[in-house]
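In: sequence-free structure coming up:
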């Protein structure tokens, strides 16, 4: 859903447009932190019904909090722990309709009810994960997964 702005009901078209906007926004900038920051701000601008969006970046074998929009968050997440760590370990997008039903969920924000996490892999190396939380259950769909994976592919070109 992209109700914060006046976008079409076609979720796929919205993701394509958002990915193009990300590419235009990041073109010419080489600083990875600046690019992750603008990517999280762009996602926050477009999504409704979310309470946190941002990145955890690999550092010394664990995920470390990177640029984000939302309340303060957990700083370090071991690979294999929680939704972010599991997505990082398995190198696959995870949609969690109800975080309370996910074994080992790490509750950084008590308001979070559902979550989607997309791994960021560049040249075969895990760079980190994109994490988005929602205060409502079942917020994220397979269409969101596909669209966010497309978004991450554009981001990878600029980091």
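Out: Good, I have the coordinates. Note that this is a predicted model, so its numbers are computed, not measured.
In: could you use CA atoms for every contact and neighbour count after this?
Out: Will do.
In: buried set for stretch 15-35?
Out: 15, 18, 19, 21, 22, 23, 26, 35 (16 or more other Cα atoms under 10 Å).
In: need the max-distance pair from the residues you listed.
Out: Spatial extent of the buried residues of stretch 15-35 (Cα to Cα) is set by the pair 15 and 35 at 18.0 Å.
In: how about the strands in the protein?
Out: All strands of the chain, identified by DSSP state E, fall at 52-59, 62-70, 76-78, 94-96, 114-122, 125-134.
In: dump the ones you listed into CSV; add distance to residue 151 and mean neighbour count as well.
Out: Shown next, in CSV, are the strands of the chain (distance: least, Cα to Cα, whole Å; neighbours: other Cα atoms under 10 Å):
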stretch, distance to residue 151, mean neighbour count
strand 52-59, 13, 23
strand 62-70, 16, 20
strand 76-78, 23, 18
strand 94-96, 15, 22
strand 114-122, 10, 24
strand 125-134, 10, 22
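In: how about TSV for the ones you listed, with distance to residue 103 added?
Out: Shown next, in TSV, are those (distance: least, Cα to Cα, whole Å):
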stretch	distance to residue 103
strand 52-59	20
strand 62-70	19
strand 76-78	15
strand 94-96	11
strand 114-122	13
strand 125-134	16
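In: put this beside the first:
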């Protein structure tokens, strides 16, 4: 079992640097994509404060399908361009949403969620899916989270 040593109370820049280092150690030598996504979701969920969901949606047959995650049961399928995940996937850009209740077409999988960040996973120009994090706290995510999670996704894609 992998033991994480990340202190969630340190500055975000340090926290994300350590999170990426932990990720690299966790997935080193493991070629299985799903196994690495599962461990990545657990690492994020248990390392970052104020989350109620952390996981992946994978692109299959033109729609996003729930993949490995931590948290309450989730929406299984999300159309491209719908909700925060579908928008991030369609636009291929990270979406940082301070208040999901103000996001047009937000899909409420968990009524406790108030803010969200979604990072697309793109390898060699191909969209593989998205990393999705939800928080019960309004305005939980900011530019530091965007950079840190984009670095996290880049490290994950480079390792598998």
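Out: Sure thing, it's come through. On a predicted model such as this, the values are computed, not experimentally measured, just so you know.
In: TM between them?
Out: The TM-score (TM-score structural alignment, normalised by the length of the first structure) is 0.95; 156 aligned residues with a Cα RMSD of 1.3 Å.
In: what residues does the closest residue to residue 115 of the first structure other than its chain neighbours make contact with?
Out: Leaving aside its chain neighbours, residue 115 of the first structure sits nearest to residue 133 (4.4 Å; criterion: Cα to Cα, 6 or more residues apart in numbering). For residue 133 of the first structure, the contact set (Cα atoms under 8 Å, 6 or more residues apart in numbering) comprises 50, 51, 52, 53, 112, 113, 114, 115, 116.
In: can we see that at 7 Å?
Out: 50, 51, 52, 53, 112, 114, 115, 116 (Cα atoms under 7 Å, 6 or more residues apart in numbering).
In: same question for residue 105 of the second structure.
Out: Neighbour list for residue 105 of the second structure: 82, 83 [criterion: Cα under 7 Å, 6+ apart].
In: what residue in the first structure is paired with it?
Out: Aligned counterpart of residue 105 of the second structure in the first structure: residue 104 (TM-score structural alignment).
In: likewise residue 17 of the second structure?
Out: Under the alignment by TM-score structural alignment, residue 17 of the second structure pairs with residue 16 in the first structure.
In: and the residue nearest to residue 65 of the second structure when sequence neighbours are not counted, what does it touch?
Out: In this structure, residue 65 of the second structure finds its nearest non-sequential neighbour in residue 77, 4.6 Å apart by Cα to Cα, 6+ apart. Residues near residue 77 of the second structure by Cα under 7 Å, 6+ apart: 63, 64, 65, 66.
In: in the first structure, which residue is closest to the centre?
Out: Residue closest to the average C-alpha location in the first structure (Cα atoms, centre = their mean): residue 130, at 2.7 Å.
In: and it, how far is that from residue 45 of the first structure?
Out: For residue 130 of the first structure, the distance to residue 45 of the first structure (Cα to Cα, to the nearest Å) stands at 15 Å.
In: just residue 37 of the first structure next, same as before
Out: Note on residue 37 of the first structure: its distance to residue 45 of the first structure, by Cα to Cα, is 12 Å.
In: and residue 69 of the first structure, by the same measure?
Out: Distance from residue 69 of the first structure to residue 45 of the first structure, by Cα to Cα: 10 Å.
In: ranges for the helices of the second structure?
Out: In the second structure, the segments counted as helices under DSSP state H are 12-27, 33-47, 83-91, 143-159.
In: buried residues of the shortest one, list them for me.
Out: Buried residues in helix 83-91 of the second structure, defined by neighbour count with 16+ other Cα under 10 Å: 83, 84, 85, 86, 87, 88, 89, 90.
In: on contacts alone, who are the packing partners of that helix?
Out: Secondary-structure packing of helix 83-91 of the second structure (3 or more Cα pairs under 7 Å, 6 or more residues apart in numbering; DSSP states H and E): strand 115-123, strand 126-135.
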